[in-house]
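>>> predicted model and sequence follow; I will ask about them next.
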Amino acid sequence: MNRPNICITIQDIQRFIGILLFTGYHSLPQERMYWSNDSDISIPIIWDTMTQLQFRNLKYNIHLADNTKIDIHDRFYKVRPYINILNNKFQQFGIFKHHLSIDEQMIPYRGRHSCKMFINRKPIRFGYKSWIFASSDGYVFSFDIYQGKSENKYELDGNVIIKLLKALQKPNYHKIYFDNFFSSFKLLSYLKQMGYFATGTVKDNRIEHCPVESIKVVAKKERGYYDYRFEKLCEIFVVRWNDNLVVTVA
């Protein structure tokens, strides 16, 4: 705590986190409204749990990391312990689903931070971009927050996949799915070598000279037309077909 004269108990911390979770799905325009006595927005469960002053003091002073042990390479070092705790909890019973997906998700945020992003034409345009590793029914096993581009032979997007898949104990027990933001021929080759089964849509410039018919040619064909190739060395199957748009999957 920043102020040693504030008396806080473990129960206060638990109540504070509970209110944060509650306000995550019961949204009001302003924080102070959660303690309002107005009949149309009154929430007794909040003001019976903690006063507004107690909540603000906790919010202002609470820290999740030791500032004397700063990791200058991690822009989220102040919340990293909490992220690690959550990921450990998500995986406490193991990763028990066969079909898994990796995708990006926006966490809404309009404050100031070097990692805050603006992505046009998205439902949530301002916030943090996060990587989500989840089951086919939506259960999240792991997540991380995007901090900026990093150098890697599989590029940033492939590096995300490789990092998240480290949590798997038995690669050949699972099937991984992702979209064309992540996938490439190099990444699929690497995952094959590591024993993973993977499927993803692929951008045209990432199929490494695969001789399927070009997008321009396929787009002129009738809907449902397709062309495919099979790479025997890495056992990668590439198919391109004409739908509303031309789609390539590997």
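Structure received. Numbering: from 1, shown residues only.
>>> C-alpha from now on. contacts and neighbour counts both.
Noted.
>>> check which helices and strands the strand or helix carrying residue 101 sits against.
Of the helices and strands defined by DSSP states H and E, residue 101 is found in strand 99-108. Secondary structure elements in contact with strand 99-108, counted by 3 or more Cα pairs under 8 Å, 6 or more residues apart in numbering; DSSP states H and E, are strand 126-135, strand 175-178.
>>> and the contacts of the helix or strand following the longest one?
Counting by DSSP H and E, the element after strand 126-135 in chain order, helix or strand, is strand 140-145. Contacts to strand 140-145, defined as Cα atoms under 8 Å, 6 or more residues apart in numbering, come from residues 83, 87, 90-91, 95, 128-135, 164.
>>> which other helices and strands contact the next helix or strand after the strand holding residue 101?
Moving toward the C-terminus from strand 99-108, the first helix or strand encountered (DSSP H and E) is strand 117-118. The helices and strands touching strand 117-118, judged by 3+ Cα pairs under 8 Å, 6+ apart, are strand 126-135.
>>> before we move on, back to that, just name the most buried of the helices and strands packed on strand 99-108.
Comparing the helices and strands packed on strand 99-108 by mean neighbour count (mean count of other Cα atoms under 10 Å), strand 126-135 ranks first with a mean of 21.
>>> sorry, back to before: what is the nearest of the contacts of strand 140-145 to residue 203?
The shortest gap between residue 203 and any of the contacts of strand 140-145 belongs to residue 131, at 19.4 Å (Cα to Cα).
>>> the closest one is in contact with residue 102, isn't it?
Yes: counting by Cα atoms under 8 Å, residue 102 is a contact partner of residue 131 at 7.1 Å.
>>> can I take it that residue 55 is in a strand?
No: assessed by DSSP: H, G, I helix; E, B strand; the rest coil, residue 55 does not belong to a strand; its assignment is helix.
>>> in space, what's closest to it - neighbours in sequence excluded?
Nearest residue to residue 55, sequence neighbours excluded (Cα to Cα, 6 or more residues apart in numbering): residue 16, at 6.6 Å.
>>> let's bring in a second model and compare:
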Amino acid sequence: MTSKTNLKRIREIYLRNDNDDLDNTVSEDDKSSSGSDSDYCGSETESNDTSTDEYISKDDDSSDSYAADNDTNINIQPDTLEKNGVRWTKECNSNHGRLRATNILKKKAGAVTSVNTIVDAFKLFLIDEILDAIILHTNNYARRYYNQLNQKRNAGIYKSKLILWKELDRIELEAFLGLLIQAGAAHMNHRSIDELWDISKNCPLYRATMALKRFQNLLRFIRFDDRLQRNKSDRLAPVRYILESFAKQLPRHFIPGDNVTVDEQLVPFRGRCSFVQYMPGKPSKYGIKFWLLCDVDVRYTLALELYAGKINNVIQRNLSTDVVLRLIDKLSDQVKQGRSVTYDRYFTSFELADGLLERKMTSLGVVNHKRSFVPGELKIIRNNLYSSWFYFSGVHTLLSYQAKQKKPPIILLSTMHNISEVFDDEIKLPVMIHDYNQTKFGVDVMDQCINGYTVRRISKRWPMIVFFNLIDIAAINAMTLWLCKYPNWHNQRKHVRRLFLEELGRSLTNPHNTRRSEQSGHALEVKLALQSLGFVLKPKLLINQVHMENSVKRKRRCYMCPSHPGRKVQQVCDICKYNVCRSHSSSFTSVICHSCAEK
């Protein structure tokens, strides 16, 4: 089990590498739409649902709030409130007896699976079954494509040379993934492929691993399912198998800390896709949306789900509640107990809080003023600045905080706080808001890490965009497991994540490069690239000798005898490798034919 010191260092590494500009304390609302990795905008809207992704500050603003008509009693807090059958009181129902089950952790945080190499950590998520499925469907699609192409080319009078597909295997597929990761670590994922393969401008790893045309063909032909047997009613059919197999591996290898976060991730994409989302608050604005469940202490994705919009042309009801509960249910019961879930105003509801309590988990979130359970008195704009109104109903706590003058108050719903706590500072910040600010950014920082070093390349096919995102998540999770096992790995270096990705890329390409170094017939640039990476090339003669030693010697005619009588012998000359009889050879310690002896 991983100590808290190791988890603290992992968090510092991620924050130092990718989140230098991220402040856990909240400043004013960020309205910019910059494309930098550390910029996050306040609100997000979608085509089918509305979502927000923001921290709470004293400048937070909300809609559907109103000012009171009579200002005489505007600062007086009512003793009780009631809305939709829920009665709220000012008196907290603190119980000093036994601890609730929601406050007892049964599993300590840390890595569950021990890893010995970086590649082993990466393959815990992109398992062999996923790679085998990709190999199978890619080879089938490429063979079918070239067969149809050859039939069209040979349909006329003139016959052309057949084009054959070279079969893809696991070693080559892993090398392909290694090149993608290496390009992402060097911020060359959007660089022209021709420039990447130029050894005078870039790292020779690309040229040494595979040919430029082969890399382009793999990007073109890679598939994740059989199109002929695809379920057309399923929007996620092209990636269904690899997505579900990948999601099953996420919660198996790591136990989260006390707090987890649920939020959305928008992967940029502007191609043809029936469930592309529009979020004007995001830097990319258009893309494919993922729901993520992430740990707050370290950057680890525990569960994910791809949002595909309508199901059978039916709009999904109670989507926000169902998404959170589906993600949480992917964790085991012992892992769920005692942990707290933080989410933004799009998810927060009374039903979700009760559903998490049934799973022995607490929750904390900002409340949208449109929610039906929010009493109207809490939406009133108060004159008393920095005032906090606490209300309690069973294990639920509702807070209304006046953060700014002439602005609607901030409302939070919590099941992890059961008393009225306020910091003794200038703005009298409630503890609930402070805890929200400290636990909300899990998914946001994960998204920033991905944008800092991503394997995503420009593609018109949305399944490739999904696959690129899975590779990025697998690389971040693998680094977390690796640092849990080896907390002192490059502990004095900056940009530890870049070093990890470079080592992962080299480790994935090494088996394929070793196999290439044993082959002959490479171009001069390929040989120079392999030698610059430290691979020893086998001489051509040595390769022929190994081939002849491993091959079975067959009985053939002596090449020096006339056709009659034409002796058939099994003996072979050690120099020219032709079959020769004893009459035309001299044998001492080796067999040498007379023709070679004269030379």
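Happy to help now that I have it. The shown structure was predicted, so the numbers you read here are calculated from the model rather than taken from an experiment.
>>> ok so, going back, a markdown table for the contacts of strand 140-145 of structure 1, including distance to residue 22 of structure 1?
As requested, those are exported to a markdown table (distance: Cα to Cα, whole Å):
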| residue | distance to residue 22 of structure 1 |
| --- | --- |
| 83 | 19 |
| 87 | 20 |
| 90 | 19 |
| 91 | 23 |
| 95 | 27 |
| 128 | 21 |
| 129 | 22 |
| 130 | 21 |
| 131 | 23 |
| 132 | 22 |
| 133 | 24 |
| 134 | 23 |
| 135 | 24 |
| 164 | 28 |
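>>> for the residues you listed, work out which two are farthest apart.
Between any two of the contacts of strand 140-145 of structure 1, the greatest separation by Cα to Cα is 25.4 Å, found for 95 and 128.
>>> gap between the two ends of stretch 56-71 of structure 1?
Using Cα to Cα, to the nearest Å, the end-to-end distance of stretch 56-71 of structure 1 comes out at 28 Å.
>>> residue 227 of structure 2: how many residues sit nearby?
Around residue 227 of structure 2 sit 13 other residues, with neighbours defined as other Cα atoms under 10 Å.
>>> tell me the counterpart of it in structure 1.
Residue-level alignment of residue 227 of structure 2 against structure 1, with TM-score structural alignment as criterion, gives residue 67.
>>> how close does residue 365 of structure 2 sit to residue 325 of structure 2?
15 Å.
>>> that older thread, quick check, nearest of the contacts of strand 140-145 of structure 1 to residue 194 of structure 1?
Proximity of those to residue 194 of structure 1 (Cα to Cα) peaks at residue 164, which lies at 13.7 Å.
>>> hey, which helix is longest across structure 1?
Looking only at structure 1 and at elements set by DSSP state H, the helix with the highest residue count is helix 10-25.
>>> in that one, what's buried?
Residues of helix 10-25 of structure 1 classed as buried by neighbour count (16 or more other Cα atoms under 10 Å): 12, 15, 16, 19.
>>> can you redo the residues you listed as CSV with distance to residue 148 of structure 1?
Formatted as CSV, the entries for these read as follows, by distance: Cα to Cα, whole Å:
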residue, distance to residue 148 of structure 1
12, 35
15, 34
16, 31
19, 31
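>>> more neighbours: which of residue 365 and residue 325 of structure 2?
The neighbour comparison of residue 365 of structure 2 against residue 325 (other Cα under 10 Å) goes to residue 365, with 24 against 14.
>>> that one contacts residue 398, doesn't it?
No: at 10.2 Å, residue 365 of structure 2 and residue 398 do not qualify as touching, with contact defined as Cα under 8 Å.
>>> give me the common contacts of those two.
Listed contacts common to residue 365 of structure 2 and residue 398 are 412, 413, 414; contacts here mean Cα under 8 Å, 6+ apart.
>>> how close does the last one sit to residue 256 of structure 2?
As defined by Cα to Cα, residue 414 of structure 2 lies at a distance of 20 Å from residue 256 of structure 2.
>>> run a quick neighbour tally on residue 120 of structure 1.
Using other Cα under 10 Å: residue 120 of structure 1 sits among 9 other residues.
>>> map it across to structure 2 for me.
Using TM-score structural alignment, the partner of residue 120 of structure 1 in structure 2 is residue 280.
>>> isn't there a helix covering that match?
No: assignment of residue 280 of structure 2 by three-state DSSP gives coil, placing it outside any helix.
>>> on the three-state scheme, residue 592 of structure 2 is what?
Classified using three-state DSSP, residue 592 of structure 2 is strand.
>>> do residue 75 of structure 1 as well
In three-state terms, and counting by three-state DSSP, residue 75 of structure 1 is coil.
>>> list the contacts of it.
Applying Cα under 8 Å, 6+ apart to residue 75 of structure 1 gives the contacts 115, 147.
>>> which helix of structure 2 spans the most residues?
Across structure 2, the helix with the greatest residue count (assigned by DSSP H) is helix 128-153.
>>> count the neighbours of residue 31 of structure 1 for me.
Neighbour count of residue 31 of structure 1, defined by other Cα under 10 Å: 12.
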